[in-house]
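[1] below are the sequence and a predicted model; questions follow.
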Amino acid sequence: MKGYRRYITLVVLLFGGLILLDYFRPKPVDWTRTFSSKDKIPYGTYALLELLPGIFENAPIQAVQQPIFNQLQDSTLQGNYIFINQTFNADSLDTDRLLDFVKRGNYVFIAAESFSDNFTDTLRFQTKLLNTTDPDSTGLYFKNPALQGVYRYPPNNNTIYLLAGDSLKYTRLGGNKAGKMNFMELPFGRGSFFISTVPLSFSNYALLTIDQSEYAASALSHLPVAPVLWDQYQSQGMSGGNTSVFSVLLSHEALSWAYYVALLTVILFLLFKSKRTQRIIPIIEPPRNTTLEFVNVIGNLYYNNGNHKDIAEKKITYFLEHLRLHYHVATSEPEEEMRGRVVTKSGAAEELVTRIFNLIESIRRSDSLGEQTLLMLNTYLEDFYEQTLSKPEGSK
């Protein structure tokens, strides 16, 4: 455990040092174009959402965090549906819902630099990129004489403009200094679509940093004062989205780096400590079968002492046990029946079996035994074992 403490201490020190380093270092500006109302970065829309109550006085403002099709299933909804995003995505079902919503006398305001093909094909308009090096060409203005003035932005920002079909009934509401339209109204039924290609003009950067909040307020003032549906789904996703531990870790740069450093440390620890540090496990050999050696020793002991009778008795006992174990012959039954069963089940020659049992009977009646008789018994038994060794039990 003492060896591990050094690694644990090193990990803790690295983790703490990384957090302190990230805490005290200057934070770089995040220029990601999220257009999210919860982001205070330059291209979020936090400031615009805060300004909406002043633009739509006394009108309720509802944040929408679900797809268009789901939100507009309620056919009684009324008011303004506002979308501010880099790309406006709407499939055929979403587009049909929006058309029904506008047809009933409602209004949809969309500010985006690109639109899904299904949506543009249905409303019959296109977007194009303005190719120019003139920094004044991206200055924006409104067509309405009451909204005079040019709103200037950094060069090459807001360079997307609109092209409407020849048969399309639309109203040009705004353009840029290059003479291209970037804001229009498309009447449909009793309501209208308001299409803008300058979403950056509605960002925190435009409203706060370069103090051009009047453009966003003027553009939204084309909508009537009515309940507002503020879309957050296309910029933030479904409500109650992924809030797992890993998503929280990876959403903060400092925690992400700390997580990766800790993970790398664990991997290095496993690589360098993967070898076993315990003692070498000795190889345990299986126990040897010394039964045969024991039998030979005991046999030699009896033979050397000249006790042939005892040796013969033990061989006979082993032979009878062999018959009971391998051929299931009851050695207590009459001798004639037992001989027949042994011949039948063992497959040994009948003459050999007869000799063995005759010799066993003779040995049991005698008080002593000579060496020749013992050798004869041993020969008969060895012949019996040899004859029955290669034959299955119970076959002839």
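    Thanks, I have the structure now.

[2] contacts and neighbour counts: CA atoms only from here.
    Fine.

[3] now stretch 197-212: buried residues?
    Within stretch 197-212, the residues scored as buried using 16 or more other C-alpha atoms under 10 Å are T197, V198, P199, L200, S201, F202, S203, N204, Y205, A206, L207, Q212.

[4] same check, this time on stretch 157-171
    Within stretch 157-171, the residues scored as buried using 16+ other C-alpha under 10 Å are N158, T159, I160, Y161, L162, A164, Y170.

[5] distance to T122 and secondary structure added to those, as a markdown table?
    Written out in a markdown table, the entries for these read as follows (distance: C-alpha to C-alpha, whole Å; DSSP: H, G, I helix; E, B strand; the rest coil):
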| residue | distance to T122 | secondary structure |
| --- | --- | --- |
| N158 | 24 | coil |
| T159 | 24 | coil |
| I160 | 20 | strand |
| Y161 | 18 | strand |
| L162 | 15 | strand |
| A164 | 12 | strand |
| Y170 | 14 | coil |
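
[6] quick one: which of the residues you listed is nearest T373?
    Taking C-alpha to C-alpha as the measure, T373 lies nearest I160 of these, at 121.4 Å.

[7] what sits closest to the closest one if chain neighbours are left out?
    Take I160 and drop its neighbours on the chain: the residue closest to it by C-alpha to C-alpha, 6 or more residues apart in numbering is L129, 4.7 Å away.

[8] could I get the buried residues of stretch 157-171 as TSV with distance to P224?
    Rendered in TSV, the data for those read as follows (distance: C-alpha to C-alpha, whole Å):
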residue	distance to P224
N158	25
T159	28
I160	26
Y161	25
L162	23
A164	24
Y170	18
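
[9] nearest to R355, of those residues?
    For those, with R355 as the reference and C-alpha to C-alpha as the criterion, the closest is I160, at 117.9 Å.

[10] pretty sure the closest one contacts N131?
    No. Counting by C-alpha atoms under 8 Å, no contact exists between I160 and N131, whose distance comes to 9.4 Å.

[11] for L250, which non-adjacent residue is spatially closest?
    Counting by C-alpha to C-alpha, 6+ apart, L250 lies nearest to S256, which is 4.8 Å off, once chain neighbours are set aside.

[12] comparison target, given below:
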Amino acid sequence: MNKTFKIYAIVFIIILIVVAMFGIGKKPALDWRKNFDVDKKTPFGLYIFDQESSGLFHRKLEKVRVSPYSYYQKNNQKKPHNILIIQKKLDDVSWQYILDQVSKGSDVMWFTNDTTAKLRDTLGFRFKTVGHEKNYYLQFTDKKLSDNRLFIDKFPENQGFSYIRNDIEILGKTLHKDKSNETSFSADFVKVNFGKGHFYIHSEPLVLTNYYILNSKNKYIESVLSYLPKRETVWFIENDTPLSMSPLRFIHSNPPLKYAWYLLLFGLIIFVIFNAKRKQRIVPIIEPLKNTSVEFIRSIGNLYLQEGDFHEMMAKKAQYFLNRVRMDLLIDTHDLDAQFINKLHLKTGKNIELIEEAVKLIKKGQDPYASVMKEELIRMNQLLDKILK
């Protein structure tokens, strides 16, 4: 281990120690986002409700992570049941399937503060902002449940129902106090009849989150859910991002470990860059070999032309032509007879008289005692080029 590497290692270790010291004792920031995620343990996640849901629904709960459309396509003959929806938006086709199930006798418990055209036009009410208080109470209109009220003190939605039809039953109200300490009420939990079934709509989905379940001192949640009949309940859970299966998921889930991991990678990259820069030798430039075949052939051709040996040039040309016929056309060139001429005619499609003339000149070039004129060499060269063109 050289001296330079030791220096890099010591500096890197010191940086890691400094980062670790800053991370020790630092409390992670609390995530107050309203995610309504069953896998989140943050204040406004649904982790605790998800863990306790089986008991709340008398062990008759089915959790579904597909759309109502996909679910009821496979369960179209399902008996009347309960449907649970928490802050979930439905597509138009799924909404029609929900309406079909409710009209046949199913009941829907829907926690939402979002006014959609589906709720407004079909069920006959709207949401509105009913105040700007930082805290208020939710209580039931049923006097038997008056003690089971819930105090909302963290990021309340301040949403209630307005334009309610006369046939809609109000099950819960929100108690507001203005600056003069006068109390007013607004509906937050209603029952809507639809066909043979019912819609139960609650405008404050925060009541199901981890924070309010842990801080509840009574049975408010149980009282809300008690309006559903004791039968099978189908809970349509929002489709979340699947859990990462990466081996580094534990490191990425802890900010100090994640920062240390990135720092390690960054340090290794810097080390490799500087180390390679110091040790990399200069790569010599090697000129590629030049192809001198063309120059060689031109020189040989000029030599034959200057000597006037047309017979030798005709023989070389004939030899080159027959070699190409063997290699490219796969024709035997041992006997330059009528069969050879016919095969060459069939494979090249050239005029048979042209081929016969070329074969005659080839044979003359192969005859060592034949006298060859310049015009014959030129003619044979033209014929052979036409045949293989």
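    That came in fine, so what should we check first? For clarity, every value in this text was computed on a predicted model and none was experimentally measured.

[13] what TM-score do we get after superposing?
    The TM-score (TM-score structural alignment, normalised by the length of the second structure) is 0.64; 316 aligned residues with a C-alpha RMSD of 4.6 Å.

[14] show only the entries of the buried residues of stretch 197-212 of the first structure found in helices.
    N204 (DSSP state H).

[15] filter the buried residues of stretch 197-212 of the first structure down to the ones in strands?
    When those are checked against strands using DSSP state E, none is located there.

[16] can you pull out the strands in the stretch 1-150 of the second structure?
    Counting by DSSP state E, counting those that start in this stretch, the segments of the stretch 1-150 of the second structure that form strands are 61-64, 82-86, 107-111, 126-129, 136-140, 150-152.

[17] now those as JSON lines including distance to R278 of the second structure?
    Written out in JSON lines, the entries for those read as follows (distance: least, C-alpha to C-alpha, whole Å):
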{"stretch": "strand 61-64", "distance to R278 of the second structure": "60"}
{"stretch": "strand 82-86", "distance to R278 of the second structure": "61"}
{"stretch": "strand 107-111", "distance to R278 of the second structure": "65"}
{"stretch": "strand 126-129", "distance to R278 of the second structure": "68"}
{"stretch": "strand 136-140", "distance to R278 of the second structure": "69"}
{"stretch": "strand 150-152", "distance to R278 of the second structure": "65"}
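
[18] for Q382 of the second structure, which of those is the nearest?
    Comparing the strands of the stretch 1-150 of the second structure against Q382 of the second structure with C-alpha to C-alpha, the closest turns out to be strand 61-64 (82.2 Å).

[19] ok, and what's touching the closest one?
    Under the contact criterion C-alpha atoms under 8 Å, 6 or more residues apart in numbering, strand 61-64 of the second structure has outside partners S53, S54, Y71, E232, T233, V234, W235, F236, I237.

[20] what residues of that strand count as buried?
    Applying a neighbour-count criterion of 16+ other C-alpha under 10 Å, one finds L61, E62 buried in strand 61-64 of the second structure.

[21] once aligned to the first structure, how far is that strand on average?
    Average distance between strand 61-64 of the second structure and its aligned residues in the first structure, after superposition and using mean C-alpha distance after the TM-score superposition for the first structure, equals 1.8 Å.

[22] ok, which stretches of the stretch 201-350 of the first structure are strands?
    Secondary structure of the stretch 201-350 of the first structure (DSSP E, counting those that start in this stretch): strands located at 228-231.

[23] max-length strand in the second structure?
    The strand that spans the most residues within the second structure, counting by DSSP E, is strand 183-194.

[24] now do that one: distance to the chain's middle.
    Averaging C-alpha positions (C-alpha atoms, centre = their mean, to the nearest Å) puts strand 183-194 of the second structure 42 Å from its chain's average.

[25] now the angle from it to strand 107-111?
    140 degrees (axes from the mean of the first three to the mean of the last three C-alpha atoms, to 10 degrees).

[26] give me the helices and strands touching strand 183-194 of the second structure, please.
    Packing partners of strand 183-194 of the second structure (3 or more C-alpha pairs under 8 Å, 6 or more residues apart in numbering; DSSP states H and E): strand 159-162, strand 169-177, strand 197-202.

[27] rerun at 10 Å
    helix 92-103, strand 107-111, strand 126-129, strand 136-140, strand 159-162, strand 169-177, strand 197-202 (3 or more C-alpha pairs under 10 Å, 6 or more residues apart in numbering; DSSP states H and E).

[28] superposed on the first structure, what's the mean shift for the second one?
    Average distance, strand 107-111 of the second structure versus aligned residues of the first structure after superposition (mean C-alpha distance after the TM-score superposition for the first structure): 0.9 Å.

[29] what sits up against that strand?
    For strand 107-111 of the second structure, contacts defined as C-alpha atoms under 10 Å, 6 or more residues apart in numbering pick out 80-88, 98-99, 101-102, 189, 191-194, 196-208, 224-225, 227-229, 233-235.

[30] from the centroid of the second structure, which residue is nearest?
    Note on the second structure: the residue nearest the mean C-alpha position is T241, at 10.7 Å, using C-alpha atoms, centre = their mean.

[31] I'd like the distance between that residue and L268 of the second structure.
    When C-alpha to C-alpha, to the nearest Å is the yardstick, T241 of the second structure and L268 of the second structure sit 32 Å from each other.

[32] can you put the helices and strands packed on strand 183-194 of the second structure in CSV and add distance to L361 of the second structure?
    Converted to CSV, those look like this (distance: least, C-alpha to C-alpha, whole Å):
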stretch, distance to L361 of the second structure
helix 92-103, 85
strand 107-111, 99
strand 126-129, 102
strand 136-140, 112
strand 159-162, 105
strand 169-177, 112
strand 197-202, 102
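
[33] of all those, which lies closest to E287 of the second structure?
    Put simply, out of those the one that sits nearest E287 of the second structure is helix 92-103, at 70.1 Å, with distance taken as C-alpha to C-alpha.

[34] give me the helices and strands touching the closest one, please.
    Using 3+ C-alpha pairs under 10 Å, 6+ apart, the elements in contact with helix 92-103 of the second structure are helix 68-74, strand 82-86, strand 107-111, helix 117-118, strand 183-194, strand 197-202.

[35] one more pass at 8 Å, please.
    Using 3+ C-alpha pairs under 8 Å, 6+ apart, the elements in contact with helix 92-103 of the second structure are helix 68-74, strand 197-202.

[36] list the buried ones in whichever helix in the first structure runs longest?
    Longest among the helix segments of the first structure by residue count, using DSSP H, is helix 2-24. In terms of neighbour count (16+ other C-alpha under 10 Å), helix 2-24 of the first structure has its buried residues at V11, L14, F15, L18.

[37] with distance to V150 of the first structure as new columns, can those be given to me in a markdown table?
    Formatted as a markdown table, those follow (distance: C-alpha to C-alpha, whole Å):
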| residue | distance to V150 of the first structure |
| --- | --- |
| V11 | 57 |
| L14 | 53 |
| F15 | 52 |
| L18 | 47 |
